[in-house]
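In: everything below, folded, please.
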Amino acid sequence: MQIYKVGGAVRDRLLGKPVTDIDWVVVGATAEEMLAKGFRPVGSDFPVFLHPKSGEEYALARTERKSGRGYGGFTFHASPEVTLEEDLIRRDLTINAMAEDDQGALTDPYHGQQDLENRLLRHVSPAFAEDPLRVLRVARFAARYAGLGFRVAPDTLELMRQLSGSGELEALTPERSWKEISRALMEDHPQVFIQVLSDCGALKVLLPEVEALFGVPQPAAHHPEIDSGVHTLSVLEQAALHKQPLSVRWACLLHDLGKGLTPQSEWPQHIAHEHKGLKLIKQVNERFKAPRDCQELALLVGQYHTHGHRALELKPSTLAELLQSFDVYRRPQRFEEFIAACEMDARGRLGLEERAYPQADYLRGAATAARTVAVQPLLEQGFKGPELGEALKRERLKALKAYKEQYSQ
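Out: Below is the predicted model:
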């Protein structure tokens, strides 16, 4: 029995990055031997065991063969005869197909170390094209390591194109796709993930609503970058630079989908794109079964982001309706995330990345002014039921009028 550290732990050590998760592969052992040593079995698809003390995962060396569609369409074969090289060749990228023994000696049969040095994301073998999930994984790695200068190798990008056109991507479950998309959006360069998916034809399969934005012009006065798709990538880039949470990044990705529905005869104007985009945002949310907080924020940002930009011009009554739409009295954090998404939208424009966004503090102040209206005095005046709600609305509107007047002075 020989035990090797494999995959990401080896890759990240060689890159000088912190190693968090460690995967181990065991060569020359049977499941019975693992159980005899106190390892606990986990999963039913292939033999993986948890270490009796550390709890880390140890997998028996195995080969795999395509047996159906999608990510799960494989049969696995594990036995003591499977070599380390045979186990490594089934992995996606050469930089993930290296192993280390307990002395630190490197096994690198597919030249992963050279690809690390050349900053290339390259597939290990033609079997890469059998697993549609790898399209998303490679795009995610491109997003993770873009800051180090990594790019997808041309021959790997070609395989990704073939996979994207094969119909295999449609076999991915919403849960599996969302897991990759959400992880990719939280990388340092999530815009690279979207760009790579577009480059290989996967975006028009997975997110055709986003793909439709590329080539659609916007007014140069507000959008020096012109292209709606380029703008969306820039907004995502700003969200990552400002360390925004997943819900904000998801909203940033989907906020302008309505522009993809504008007839060419109306370009570069996009009248009512906020309202038009809601049905598209809803269908994307449902397609990937996004978490509820992500779904809700994406819809609200899609509908109201131009309100955010025009915050200083809004009438107190419109401001009151906006605050009510976000339920700022019970869910203040959601409104804060809306403000963040609006600011990323304003900064995601060519040459305007550093501009001030006074709307953010103005909206925060408005929310505070409305929230400070106390209910108790109204109760003491005898208001109750629907009448109490109306009285509360009137008092909040008064507070917002006073806030706006004070701000204008």
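In: contacts, neighbours, all on C-alpha from now
Out: Noted.
In: can you pull out the strands in the chain?
Out: If DSSP state E is used as the criterion, the strands of the chain fall at 2-6, 23-27, 40-42, 48-50, 57-60, 62-66, 74-78, 99-100, 106-107, 120-121, 151-152.
In: make CSV from these and add distance to Pro386 to it.
Out: Formatted as CSV, those follow (distance: least, CA to CA, whole Å):
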stretch, distance to Pro386
strand 2-6, 64
strand 23-27, 60
strand 40-42, 56
strand 48-50, 59
strand 57-60, 58
strand 62-66, 63
strand 74-78, 60
strand 99-100, 68
strand 106-107, 72
strand 120-121, 62
strand 151-152, 60
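In: to compare with the earlier structure, here is another sequence to fold:
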Amino acid sequence: MRIYKVGGAVRDRLLGKPVTDIDWVVVGATTEEMLAKGFRPVGADFPVFLHPNSGEEYALARTERKSGRGYGGFTFHASPEVTLEEDLIRRDLTINAMAEDDQQNLTDPYHGQRDLEARLLRHVSPAFAEDPLRVLRVARFAARYAALGFTVAPETLELMRQLSESGELEALTPERSWKEISRALMENQPQVFIEVLRACGALKVLMPEVDALFGVPQPPAHHPEIDTGVHTLSVLQQAALHKQPLTVRWACLLHDLGKGLTPEQEWPQHIAHEFKGLKLIKAVNERFKAPRDCQELAMLVGEYHTHGHRALELKPSTLLELLQSFDVYRRPQRFEEFIAACEMDARGREGLEQRSYPQADYLRGAATAARTIAVQPLLEKGFKGPELGEAIKRERLKALKAYKENA
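Out: This is a model prediction of the structure:
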């Protein structure tokens, strides 16, 4: 029995980055031997065990063979005869196909270290094209390591293009796709994830609504970058720079989908794009079964982001409707995330990245003013039921009028 550290832990150590998760592969062992040493089995499809003390995952060396469509369409074979090189060749990228023993002696049969130095994301073998999930994984790694100068090798991008055209991407489950998408959006340069998907044709398959934004012009006076797709990438980049949570980043990606529906003869104007985009945002949300908080914020940002930008001009009644739509009294955090998404949208414009966004503090102040209305005095005046609701609304409107006059 020989045990090796594999994959990301080896890659990140060689890059000088902190190692968090460690994966181990065990060569020359049987399931019975692992159980006898106290390892606990967890793998349903292939033999993976938890270490009795550390709880880390140890997998028996295995080979795999394509047996069906999609991410799960593989049969695995694990036995003591499977070599380390055979186990490593089934991995996605050369930089993830290295192993080291307990003395940090490197086993690198597919030249991962060379590609690390060349800053290349390159597939290990033609079997790469058997797993459609790898298109998303490579794009995610491109987003993670873009700051270090990594790019996707041309021959790997070509394989990704073939996968995108093969129909295999449609076989991915929403859960697996969302796992990769959500992780990619939380990388330091999530816009690179979208750029790589677009470069290999996968964006058109997975998110045609986002792909349709590229080449759609906007008014240069408001959008010096002009192209709506380029703007969307910039907004996503700003969200990452400002360390926004996943909910905000997802909303930033989808906020302008309605502009992809504007007839060419109406360009560069996009009248009512906020409402037109809602059905598209809903479709993307449902396609990937995004978590409820991500779905809700994306819909609200899509519908109201231009309200956010015009906050200082809104009538008190419109401002009150906006606050009601977000249920700011019970869910203040969601409104705060809306404000953040609006600010990222404003900053995601060429040359305007550093411009102040006074609307943010104005909206926060409006929410505070509306929240100060106490219900108890109205109850004491005898209001109840629907009348109480109307009385609260009147008082909040009065507070917002005073706020606007004094702002």
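In: now tabulate the strands of the first structure in a markdown table and tack on mean neighbour count and distance to Ser182 of the first structure.
Out: Formatted as a markdown table, the strands of the first structure follow (neighbours: other CA atoms under 10 Å; distance: least, CA to CA, whole Å):
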| stretch | mean neighbour count | distance to Ser182 of the first structure |
| --- | --- | --- |
| strand 2-6 | 19 | 24 |
| strand 23-27 | 21 | 22 |
| strand 40-42 | 16 | 25 |
| strand 48-50 | 21 | 26 |
| strand 57-60 | 22 | 24 |
| strand 62-66 | 17 | 27 |
| strand 74-78 | 15 | 25 |
| strand 99-100 | 22 | 28 |
| strand 106-107 | 18 | 32 |
| strand 120-121 | 24 | 21 |
| strand 151-152 | 20 | 20 |
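In: quick one: the helices in the stretch 201-350 of the second structure?
Out: With helices called from DSSP state H, counting those that start in this stretch, the stretch 201-350 of the second structure shows them at 202-206, 208-211, 228-241, 246-254, 273-276, 278-287, 292-309, 316-326, 332-347.
In: same for the fifth one, what does it pack against?
Out: Applying 3 or more CA pairs under 8 Å, 6 or more residues apart in numbering; DSSP states H and E, one finds that helix 273-276 of the second structure makes contact with helix 292-309.
In: superpose on the first structure and give me the mean offset of the helix it packs on.
Out: By mean CA distance after the TM-score superposition for the first structure, the fitted helix 292-309 of the second structure averages 0.2 Å away from its aligned residues in the first structure.
In: what's that helix packed up against?
Out: For helix 292-309 of the second structure, the elements it packs on are helix 246-254, helix 273-276, helix 278-287, helix 316-326, helix 332-347, helix 359-371, judged by 3+ CA pairs under 8 Å, 6+ apart.
In: next, the angle from the last one to helix 316-326.
Out: When you say that, I think you mean helix 359-371 of the second structure. Put simply, helix 359-371 of the second structure runs at 90 degrees to helix 316-326, going by axes from the mean of the first three to the mean of the last three CA atoms, to 10 degrees.
In: also the first one?
Out: Counting by the same axes, to 10 degrees, helix 246-254 of the second structure points 120 degrees away from the direction of helix 316-326.
In: what range in the first structure does helix 246-254 of the second structure sit on?
Out: Helix 246-254 of the second structure corresponds to residues 246-254 in the first structure, going by sequence alignment.
In: mean shift of the matching stretch relative to the second structure?
Out: With mean CA distance after the TM-score superposition for the first structure, stretch 246-254 of the first structure departs from the second structure by a mean of 0.2 Å once superposed.
In: what's in contact with that stretch?
Out: When contacts are defined by CA atoms under 8 Å, 6 or more residues apart in numbering, stretch 246-254 of the first structure is touched by residues 182, 185-186, 210, 232-233, 235-236, 239-240, 281, 293-295, 297-299, 301-302, 337-338, 340-341, 344-345.
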